[in-house]
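Asker: Got a predicted structure here, sequence first:
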Amino acid sequence: MDLPVLWFAIVAAFFVGYFVLDGFDFGVGMALPFLGRDDTDRRVMINTIGPVWDLNETWVIVAGACLFAAFPEWYATMFSGYYLILLLILAALIARGVSFEFRHQQKHLEWKRRFDLMIIVGSALPAFLWGVAFGNVVRGIPMDAGHNYTGTVFDLFNPFALLTGVATLLVFFTHGVVFIALKTEGEIRVRARRLATRAGVLTIVVAAAFLVTMALERATPTSLVLSVVAALALVLAVLCTVWGREGRAFTLMAVTIAAVVLAMFTAVFPDVMPATNDPANSLTVANASSGTYTLTVMSWVALVFVPLVLAYQAWTYWVFRKRVTRAHVTAAAH
C-alpha cells in the first residue's frame, strides 16, 4: 500500500471514529424534547455524555488536520466549496458546547430552556449537514481544471445530498437514544428503549432508500458489501433494542455507522472528490496528496500518538461506564 492510499484509509478511519462517537452525542441532544419530561430527566440525559462529548468532538479536529496535511488539494476544494455548510456546522457545535457548560449556571427554567434549545439545534443541524456534505462527496461536484468548485451553495442541497442528510440525522438520533437506554435506569430507560424502537423502524426505511440510491449513484464491490453489512447491522440493532439488549444494539449501531462511512469512502476511491462536469477535473488520491516526505513523517507521528489517543479514550469510557440515574443527578445538585 503506497502512502497516499494509506492516508486515505487513515482519514476515513478518523471520520468513522468521529461519526460513531459524536453521532450518539448528537442523538442524545436531539432526544431532549422527546424524553426529557422535566429538568431532572434532561440533566440525566446530558450527564450520560457529559464526561465524553468534548473528547468525542476532537476526532473531527484530528480528521480535518489529517485532511489538510495529507490531502491539501482535497481540503482546499472541500472547505472552499462547502464553506457555508461547514460554517453552520461549526456555529452549531460551538452553541452546543456552550450550552452544556452554561445551562446549569442558573436555576431559572427559562434560562435552561434556551440552552436546551441550543443543544437540540446544535445537535440536529450538524447531524443533517454532515450528511449533506458527504452526500456531495459521493455524488461529486462541478469543478474546473484547477479543482475549484464552480457551483453554488444551492447545488449542494440536491436530492441525493438531502436524502443523505436525513439518513444521517435519523441514524444518529437512533444511535443516541439507544445510548440513553444503555446508560440510564428506571422509567427513562424504558421510554428510551421504546423511542429507539419506533425511531429505528423509520431509520431502516430511510437508510434503505439512501443505500439503494447510493448504489445507483456510485458503487464498487467493496462499497456494496459494506452497504449490506450496514443494513443488516441496523436491522439487528433495532431487534436487539426490542429484546432489551441495549449493549448489543449500541454496538450494532456503531457497526452501522462505520460501515456506511466506509462504504461512502470506498464508493469514490480512487477519487476523493469526483467532478460531475468533467471526470478529468476530479481529485484523486494521487493528485490531491502531499509529497512522500510529508506523508512519511505523518505516518511515524500517527504510529506513536494514535495508539495513545485510543488508549486514553478507552480508559475514559471505562471510568465513566456506570449508568446515570435520577437519584445520582438529584444528589449531585445538593
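Answerer: Looks like it came in fine. Keep in mind it's a predicted model, so treat the numbers as computed, not measured. Residues are numbered from 1 along each chain as shown.

Asker: CA atoms for contacts and neighbours, from now on please.
Answerer: OK.

Asker: Helices of the stretch 101-250 of the chain, start to end?
Answerer: Counting by DSSP state H, counting those that start in this stretch, the stretch 101-250 of the chain has these helices, from start to end: 109-139, 159-183, 187-217, 221-242, 246-268.

Asker: for these, which one sits closest to residue 305?
Answerer: helix 246-268 (21.9 Å; CA to CA).

Asker: Not counting its own residues, what contacts the helix or strand just after that closest one?
Answerer: Per DSSP states H and E, helix 246-268 leads on to strand 271-273 as the next helix or strand towards the C-terminus. Residues outside strand 271-273 that contact it (CA atoms under 8 Å, 6 or more residues apart in numbering): 74, 137, 138, 140, 141, 265, 282, 283, 284, 285, 288.

Asker: if I look at residue 330, how far off is residue 163?
Answerer: The spacing between residue 330 and residue 163, counted by CA to CA, to the nearest Å, is 41 Å.

Asker: higher neighbour count, these two?
Answerer: For residue 330 and residue 163, the more surrounded residue by other CA atoms under 10 Å is residue 163, and the numbers stand at 23 against 12.

Asker: Give me the distance between the closest residue to that one other than its chain neighbours and residue 256.
Answerer: Once flanking residues are discounted, residue 163 sits nearest to residue 210: 6.3 Å by CA to CA, 6 or more residues apart in numbering. For residue 210, the distance to residue 256 (CA to CA) stands at 13 Å.

Asker: what's the answer for residue 64, then?
Answerer: Remark: distance between residue 64 and residue 256 (CA to CA) = 23 Å.

Asker: neighbour-wise, which of these two wins?
Answerer: More crowded of residue 64 and residue 256, by other CA under 10 Å: residue 256, with 26 against 17.

Asker: Hmm, the more buried one is touching residue 233, no?
Answerer: Yes. Assessed by CA atoms under 8 Å, residue 256 is found in contact with residue 233 at 5.5 Å.

Asker: Show me what the one helix or strand residue 302 maps to is packed up against.
Answerer: Using DSSP H and E, residue 302 sits in helix 292-319. When contacts are defined as 3 or more CA pairs under 8 Å, 6 or more residues apart in numbering; DSSP states H and E, helix 292-319 packs onto helix 3-30, helix 53-70.

Asker: Pick the most buried one from the ones you listed.
Answerer: Among the helices and strands packed on helix 292-319, helix 3-30 has the highest mean neighbour count (mean count of other CA atoms under 10 Å), at a mean of 23.

Asker: Check it against this one:
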Amino acid sequence: MELNVLWFILIAVLFAGYFFLEGFDYGVGVLVPFLGRTDTERRILLNTFGPFWDGNEVWLITAGGALFAAFPHWYATLFSGFYLALFLILVALILRAVALEFRHLDESPGWRRFWDGALCFGSFLPSLLWGVAFANLLKGVPINAEKQFVGTFFDLLSPYTLVGGLALLFLFLMHGALFVALRTEGELEDRAKKYASPLAVLAMGWVGLFLLLSLRVVAGKPLALALFLLVLALLGGSYGASRANRSGWAFALGGLSIVFLTFGFFSALFPRVMVSSLNPDWSLTVYNASSSPYTLKVMTVVALLLVPVVLLYQGWTYWIFRKRVTIKDLHY
C-alpha cells in the first residue's frame, strides 16, 4: 500500500476515534442543563466525563498534526477555506474547558447556571459545525487551479450541509445520553434512558435524510454506500437495544454508527481529500496534496513507536475510572 493512501486511512481512523470518544463528551455537555435537575445531579453529570474529556481531545490534535505533516496542501486549503468555522470550534472548545474549570469556583446558583449554559453552548457548536464541515468536504467547495479556496464562510452553509450538521449533533446527543445511562444510577440513569430512545429516533431521521441527499455523492462508491447503510442498521439496533433496556449494547451500537459514518465520509471522498465545486480536475487528492515519500516514511516510523503508548495510556484511564459515578464520589 502506498504511504499517502495509508496516511489517508490513518487520518480517517483518528477522526473516527475523536468523534466516538469526544462525541459522548459533547452529548453530555449539551444535555447537562436538561438531564440535571439539581446542582448535585449536574455535578454528577460533569464527573461522568471529567476524567476523559481532555484526553479525548488528543485525538483531534493528533489528527490535525497528521494532516499538516502528511497532506500539507490539504491542511492549507482546509484551514484557509474553513477558517471562520474552525475558529468558532476553537472558541467553543476554549469556552467549554473554562466552564469545566470555573464552575466550581463559586457556589452561587447564578454563577453555576451561567457556566452550565457556557458548557452547553461550547458542546453544541462543535457538534453542529463538525457535521457542516464534513458535509462540505463531500459536497465540494470553491477551489481554484492553484489549490486555493476562493469562497466565503457563507458558501459553507446550505440546506445539505446544515442537515449534515444536525445529523452529527443528534448522533452525539444520543451517544451522550447512553453514556450517562452507563455511568450513573438511580433517577439520573432512568432519565438518561428516557432521553436516549427519542434521541435515537431523531438521529436516525436526520442521518437518513443526510444519506438520502448524499446518494449523488456516493454514486459509483459501493464501499461508501455499504458503510452508510450499515450506519442506519446500527442506529436501528441501538434504538432497539435502548428500548429493551440494554444500555451497554445501545451505547456500543450507537458508537459504531458514528465510527462507520466517519469511514463512509472518507470512503466517499477517496482518492480526493477536498472536492472543487468549480472544476473536478482542481480537486485535491491523496496524490497531489501529500508530502514527500521520505516525510511519510519518517512519520510512519514515529507513529508506530508512539501511537501504541497513547492507546495504552488512554485505555488505562478508562479502566481506572470505569465505575459508575454517584453522589458519594462528589467532594464538597
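Answerer: Arrived safely, thanks for sending. Please read these numbers as outputs of a predicted model, since none were measured by experiment.

Asker: Just to check, the residue nearest to residue 163 of structure 1 is in contact with residue 166?
Answerer: No. The criterion here is CA under 8 Å, and residue 210 of structure 1 misses it with residue 166 at 9.1 Å.

Asker: Three-state assignment for residue 76 of structure 2, please.
Answerer: On the three-state scheme (DSSP: H, G, I helix; E, B strand; the rest coil), residue 76 of structure 2 is labelled helix.

Asker: Who are the contact partners of the residue nearest to it when sequence neighbours are not counted?
Answerer: Excluding its sequence neighbours, the residue lying closest to residue 76 of structure 2 (CA to CA, 6+ apart) is residue 68, at 7.9 Å. Applying CA under 8 Å, 6+ apart, we find residue 68 of structure 2 in contact with 74, 75, 76.

Asker: what's the spacing between residue 68 of structure 2 and residue 79 of structure 2?
Answerer: To residue 79 of structure 2, residue 68 of structure 2 is 10 Å away according to CA to CA.

Asker: And residue 12 of structure 2, by the same measure?
Answerer: Distance of residue 12 of structure 2 to residue 79 of structure 2, computed by CA to CA: 17 Å.

Asker: One more: residue 200 of structure 2?
Answerer: 32 Å.

Asker: compared with structure 1, how much does stretch 302-313 of structure 2 deviate?
Answerer: Following superposition, stretch 302-313 of structure 2 is found to deviate from structure 1 by 0.8 Å on average (mean CA distance after the TM-score superposition for structure 1).

Asker: Check the mean deviation of the helix or strand that contains residue 73 of structure 1 from structure 2.
Answerer: Using DSSP H and E, residue 73 of structure 1 sits in helix 72-81. With mean CA distance after the TM-score superposition for structure 1, helix 72-81 of structure 1 departs from structure 2 by a mean of 0.3 Å once superposed.

Asker: Relative to structure 2, which residues correspond to that helix?
Answerer: On structure 2, the counterpart of helix 72-81 of structure 1 by TM-score structural alignment is residues 72-81.

Asker: got a list of what the closest residue in space to residue 40 of structure 1 that isn't next to it in sequence touches?
Answerer: Nearest non-adjacent residue to residue 40 of structure 1, counting by CA to CA, 6+ apart: residue 326, 6.5 Å away. Contacts of residue 326 of structure 1 were listed using CA under 8 Å, 6+ apart, and they are 40, 41, 44.

Asker: Regarding the first one, which helix or strand does it belong to?
Answerer: Taking DSSP H and E as the definition, residue 40 of structure 1 sits inside helix 39-49.

Asker: What lies in contact with that helix?
Answerer: 25, 28-29, 32, 35-36, 100, 180, 183-184, 188, 323-326, 329-330.

Asker: Buried ones from the residues you listed, can you make that a ChimeraX selection?
Answerer: Per 16 or more other CA atoms under 10 Å, the buried members of those correspond to this ChimeraX selection:
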select :25,28,29,32,35,36,100,180,183,184,188,324,325,326
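
Asker: The equivalent of residue 306 of structure 1 over in structure 2 - how many residues pack around it?
Answerer: Aligned counterpart of residue 306 of structure 1 in structure 2: residue 307 (TM-score structural alignment). Using other CA under 10 Å, residue 307 of structure 2 has 12 neighbouring residues.

Asker: which residues does residue 307 of structure 2 contact?
Answerer: With CA under 8 Å, 6+ apart, residue 307 of structure 2 has no contacts at all.

Asker: what's the spacing between it and residue 279 of structure 2?
Answerer: In terms of CA to CA, residue 307 of structure 2 sits 38 Å off from residue 279 of structure 2.

Asker: do residue 250 of structure 2 as well
Answerer: Noted for residue 250 of structure 2: a distance of 43 Å to residue 279 of structure 2, by CA to CA.

Asker: What of residue 239 of structure 2?
Answerer: In terms of CA to CA, residue 239 of structure 2 sits 41 Å off from residue 279 of structure 2.

Asker: for residue 262 of structure 2, same thing?
Answerer: Separation of residue 262 of structure 2 from residue 279 of structure 2 (CA to CA): 25 Å.

Asker: Look at the two and report which has more neighbours.
Answerer: The residue with more neighbours, out of residue 262 of structure 2 and residue 279, is residue 262; 24 against 13, by other CA under 10 Å.

Asker: In contact with the closest residue to that one other than its chain neighbours, which residues?
Answerer: Among residues not flanking residue 262 of structure 2 along the chain, residue 16 sits closest, at 5.5 Å (CA to CA, 6+ apart). Shown in contact with residue 16 of structure 2 (CA under 8 Å, 6+ apart): 258, 259, 260, 262, 263.

Asker: Right, I'll call it a day here.
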